[in-house]
Each structure stands twice: as C-alpha cells, then as structure tokens.
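**Q** coordinates only, sequence not included:
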C-alpha cells in the first residue's frame, strides 16, 4: 500500500478529533529521510489545552499503528506525529475562524489598501462580521462580508487593547449594527 494521502489521513483523523470537540484545521505530511512527519492542527471554540492535545496525539498514534499493522496504512520506515493548534499564520477562511478570533486584530486588504480592524461578533447567518477600528479619536464600527475576506490574517498584538474597543467587540451583531447606525446619524 502507498503512503497515505492527506485526504486519507483527514478521513481517519476527523472523527477522532470531533470526539474531543475539536475541528481538524490542517493535515500536513512531509516525507523526508527515514521517518515522515505527519503534522495535525486542531482547534475549537473553547481554548485547546495541552492535556487534550496529548490525549488526541496518543489516540491517533495508536490508531495509525493499528492501521499499519492491519495493512490499511503504510508510513514506510516510520513517522513522527505532531499534534498542535494552528498558528497565527492561518488565514481566516471559515466563519469559525472569525468567531474564535473575536477581539483580536485583523488586517484586511481592499482595493490594494491595507487596514487594521478589531474583530467583533458574527452575524447570525455567519456571512458578515462586525469590525471596529480607531480613526483618530473616533471609533468606527463597520460590517464586512466574510466571503470577500477569506485571505485575512490575525495580527499579533503586544499591547493591551483599549477598553472602549473591547466594549464594542463584545456587543452582539445586532447591537453593533445599531451602534454603527446611531453614529452615522
């Protein structure tokens, strides 16, 4: 049997991750030298802790080994399994990515211009997101279509966010839109 593809591994890993309340975000396979690397990135709406990652890693390793013993998988001379969470270099491609990064800064590119916004609430249909930015002394509240910003990336922020910004991103989608409309009158 050939070395397992990312698609095969995704089919195997997804239900195991889901049993722990985790979403499989990425599987990467690098074949190098005697051992291959299988890197798995998972995430969830609640913070993923190292104990959960260790349990998942042990379960996947046992499952991979059992499938190798039965001839269903063939990793060749061996593999190294790495299980972790996605880094900040993952694009926000799905509504859950935006939801999980609420309160963080994001860079958007529109018409070749970059702008930095703080992520607020998702719309109930998860097609739009509230964005908050400081323009001079004024806070601006906008909404954006997620479909138009699938390549957006979270910005690393070292300073404590301003309390008034965090107050706005804590609002529900409807409350934020109402606030925006009140500010535009």
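**A** That came through, no problem. Everything quoted here is computed from the prediction, not taken from an experiment.

**Q** use CA for all of it now, contacts and neighbours both
**A** Noted.

**Q** now the end-to-end length of stretch 149-162.
**A** 24 Å (CA to CA, to the nearest Å).

**Q** now that stretch, how far from the chain's geometric center?
**A** Chain-centre distance of stretch 149-162: 13 Å, with CA atoms, centre = their mean, to the nearest Å.

**Q** that one: which residues count as buried?
**A** Using 16 or more other CA atoms under 10 Å as the test for burial, stretch 149-162 gives 149, 152, 153, 154.

**Q** can you redo the residues you listed as CSV with secondary structure and distance to residue 111?
**A** As requested, the buried residues of stretch 149-162 are exported to CSV (DSSP: H, G, I helix; E, B strand; the rest coil; distance: CA to CA, whole Å):
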residue, secondary structure, distance to residue 111
149, coil, 12
152, coil, 14
153, strand, 17
154, strand, 19
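
**Q** shouldn't residue 40 be in contact with residue 28?
**A** Yes: counting by CA atoms under 8 Å, residue 28 is a contact partner of residue 40 at 6.6 Å.

**Q** out of those two, which sits in the busier spot?
**A** residue 40 (22 against 15; other CA atoms under 10 Å).

**Q** residues in contact with the longest helix seen in the chain: which ones?
**A** Counting residues, the longest helix in the chain under DSSP state H turns out to be helix 50-69. The contact list for helix 50-69, computed with CA atoms under 8 Å, 6 or more residues apart in numbering, reads 13, 16, 17, 20, 73, 74, 75, 81, 82, 83, 84.

**Q** second structure for comparison follows:
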C-alpha cells in the first residue's frame, strides 16, 4: 500500500465533504493493514467537523478504496476519526476551531492556561484570570485543549 496514492485518492473525497486530511497512517498488522485517516475541518459553526460529515466521508472513502489499485488486494481495516482534544494545537486553524475553549500553553519555561478569545495567523488571544493576553504563535512550544467537566452554561453563552 502506497500512502501517497491513498492520500491522493482520499483528499478530494474529504474536500467534497468539507473535511481536510490531517494525518494518514498505514500500519501493517499480520496479513492485514490498518488505514487510520485523521480528519479536521471547520464544520457548519466553525468549531470542527460533525459526526455525520465524518460518517459520510468514511463511507465514500471505503467505496473508493475498494475499487482502487492504491490498496491492492491486501485486506485492510479503515478507521476514520477526528484529531480529538488530546492532539496538540499546532496551526492557526486548530486554535480558531477551538475558540472559547480552555487551553494550556507552554511558552519556554512558563505555562499559561486560559480561554481562547480570538486568533490571527500570527497570534492567539487568551483570557487569563479576567484579563486578555495576546501570545504570538511562534512563542508557543506546545498547546493542548483542557477538558472541562463542569463548564457552566454562562461560559457557553459568551462564545
């Protein structure tokens, strides 16, 4: 199986469903291979793809792979999923799609936790203890979304 051929096959399908290919992994497991397709996208509200979009794209990808020489005759398992909250935010679009969410930023020896308020191609503005702070993306060593189990309804209305 050629990853480049598979990527070339599935990228137009994802695009037709309003999705982007974030990562493609082909892992041989015995006589089979596992094709892990990780997708991302804006979704209708700008906060990422919907489950229905992913399901429709997954079905279309499966059909295309079944008739494509890119996978050959080798048996495979297809897994299509989103980036999830555990993946680091690495591009402006990742920060934008998580606007309103709480994030932890590593800035050299410093760590800052705040809520994303706005994003440009060069910086993210986060709210930390009621004050806004603009952080240049180039200064961020690592950024991850913080899972909030007890976020209040008022927090949701602000976004």
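**A** Cool, got the structure. The shown structure was predicted, so the numbers you read here are calculated from the model rather than taken from an experiment.

**Q** from the contacts of helix 50-69 of structure 1, pick the one nearest residue 173 of structure 1.
**A** residue 20 (29.0 Å; CA to CA).

**Q** near the closest one, how many other residues are there?
**A** Using other CA under 10 Å, residue 20 of structure 1 is surrounded by 13 other residues.

**Q** ok, it - contacts?
**A** So residue 20 of structure 1 contacts 52, 56 (CA under 8 Å, 6+ apart).

**Q** swap in the one 4 residues further on?
**A** Taking CA under 8 Å, 6+ apart, we find residue 24 of structure 1 in contact with 10, 13, 14, 17, 18, 40, 41, 42, 43.

**Q** out of those residues, which end up buried?
**A** Neighbour-count burial (16+ other CA under 10 Å) applied to the contacts of residue 24 of structure 1 gives 10, 13, 17, 40, 41, 42, 43.

**Q** for the fourth one, what is the corresponding residue in structure 2?
**A** Taking TM-score structural alignment as the criterion, the aligned counterpart of residue 40 of structure 1 in structure 2 is residue 37.

**Q** name the SS class of the residue of structure 2 most remote from its centre, please.
**A** Ranked by distance from the centre of structure 2 (CA atoms, centre = their mean), the top residue is residue 73, with 30.3 Å. Assigned by DSSP: H, G, I helix; E, B strand; the rest coil, the conformation of residue 73 of structure 2 is coil.

**Q** how near is it to residue 131 of structure 2?
**A** 58 Å.

**Q** same question for residue 72 of structure 2.
**A** Distance, residue 72 of structure 2 to residue 131 of structure 2, by CA to CA: 56 Å.

**Q** over to residue 142 of structure 2?
**A** 21 Å.

**Q** residue 33 of structure 2 too?
**A** Separation of residue 33 of structure 2 from residue 131 of structure 2 (CA to CA) stands at 50 Å.

**Q** looking at these two, which is more packed in?
**A** Per other CA under 10 Å, whichever of residue 33 of structure 2 and residue 131 has more neighbours is residue 33, with 18 against 8.

**Q** got the contact list for the more buried one?
**A** 26, 27, 74, 75, 76, 77.

**Q** the fourth one - nearest residue in space that isn't next to it in sequence?
**A** Right, residue 75 of structure 2. residue 32 (5.1 Å; CA to CA, 6 or more residues apart in numbering).

**Q** any idea how many residues pack against that neighbour?
**A** There are 12 residues near residue 32 of structure 2, going by other CA under 10 Å.
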